[in-house]
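Colleague: Here you go, sequence then predicted model.
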Amino acid sequence: MISKNQIEINFKSNDKNQVLKTLLYLTFNIDDFKWAQKMCLDTINTSADEDVIGVAITCIGHIARIYKKIDTALVTPVVERKRQDIRFSGRVEDALDDITIFVKNNSYH
């Protein structure tokens, strides 16, 4: 098991594959949806790498599907900003569909 501290260290890596693997690891293995959601949102907001941003958007959809909850007030604006970028529009649509399908009432309380 990789600790949250190690995950945060991995996100600072210059190795794109390490960052991608870490995104997927935290999405499927960390039992803290708020923290996983935050890490994905931070990545979407700060990464300059197209692949990393794309996977982080996809992971938001996975989090919605796995946990059946997500903070739409935090997630939706960040994801929506990427919709206008043709590189991410398909992933954004998929993530928003996952939120709509799997998150009851589309919000976290």
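Modeller: Cool, the structure landed. For clarity, every value in this text was computed on a predicted model and none was experimentally measured. Numbers count the residues shown, from 1 in each chain.
Colleague: contacts and neighbour counts: CA atoms only from here.
Modeller: OK.
Colleague: what about the helices in this protein?
Modeller: Taking DSSP state H to define them, one finds helices in the chain at 4-11, 16-29, 33-46, 50-67, 72-83, 89-102.
Colleague: Deepest-packed of these, please.
Modeller: Most buried of those by mean neighbour count (mean count of other C-alpha atoms under 10 Å) is helix 50-67; its value is a mean of 22.
Colleague: so that helix versus helix 16-29, what angle?
Modeller: If you take axes from the mean of the first three to the mean of the last three C-alpha atoms, to 10 degrees, helix 50-67 sits at 10 degrees to helix 16-29.
Colleague: Could you pull up the residues touching the residue nearest to Leu24 when sequence neighbours are not counted?
Modeller: In space, and not counting its chain neighbours, Leu24 is closest to Cys59: 7.0 Å by C-alpha to C-alpha, 6 or more residues apart in numbering. Applying C-alpha atoms under 8 Å, 6 or more residues apart in numbering, one finds that Cys59 lies in contact with 23-24, 27, 40, 95.
Colleague: adding another structure so you can compare the two:
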Amino acid sequence: MDYEEIDALSQEEAKRNLSNKDSRIVVITLLSIALHEPDRDWTEKQCLEHLKHSNDRIKYAAILSIAHIARIDRQFNKCVIPFFREYIKNPELSGRVQDAIDDICMFTDTEESIFR
């Protein structure tokens, strides 16, 4: 996988992209808003909604985006805990979830035990 620069999007463009049928567009949009969107409440809401998506690539991006938010803002929304507890058991998602938990614990004052 090659590194790809992710540009900032307007919130209106992000809203349009998040309802796109192309998972690649949704994935890039989730990462873009996590990295660039100043409205963190809105961004977290989008990530939480996409944690419920049926597509694992989109869930994967939502998990990574939550980790980015924790790293950038030094905080995270505890509403992700039930999802992380469930997804840590999923072989397709467990590695990304553990990486996100590690980032959340490293960049916030959160103990890993709350995710178990």
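Modeller: Yes, it's here. These figures come from a predicted structure and were not determined experimentally.
Colleague: returning to that earlier point: could you check which residue of the second structure pairs with the residue nearest to Leu24 of the first structure?
Modeller: In the second structure, Cys59 of the first structure lines up with Ser65, judged by TM-score structural alignment.
Colleague: where's its match relative to Asp22 of the second structure, distance?
Modeller: 18 Å (C-alpha to C-alpha, to the nearest Å).
Colleague: before we move on, back to that, of the contacts of Cys59 of the first structure, which stay in contact in the second structure?
Modeller: Mapping the contacts of Cys59 of the first structure onto the second structure (both residues aligned by TM-score structural alignment, their matches' C-alpha atoms under 8 Å) leaves 23-24, 27, 40 still in contact.
Colleague: tell me the contacts of Ala36 of the first structure?
Modeller: If you count contacts by C-alpha under 8 Å, 6+ apart, then Ala36 of the first structure has 26-27, 30, 63 around it.
Colleague: let's go with 10 Å and repeat that
Modeller: Residues in contact with Ala36 of the first structure (C-alpha atoms under 10 Å, 6 or more residues apart in numbering) are 4, 23-30, 42, 59-60, 63.
Colleague: between those residues, which is nearest Phe11 of the first structure?
Modeller: Leu23 (8.2 Å; C-alpha to C-alpha).
Colleague: which one is that closest one nearest to, not counting chain neighbours?
Modeller: Ala56 (6.6 Å).
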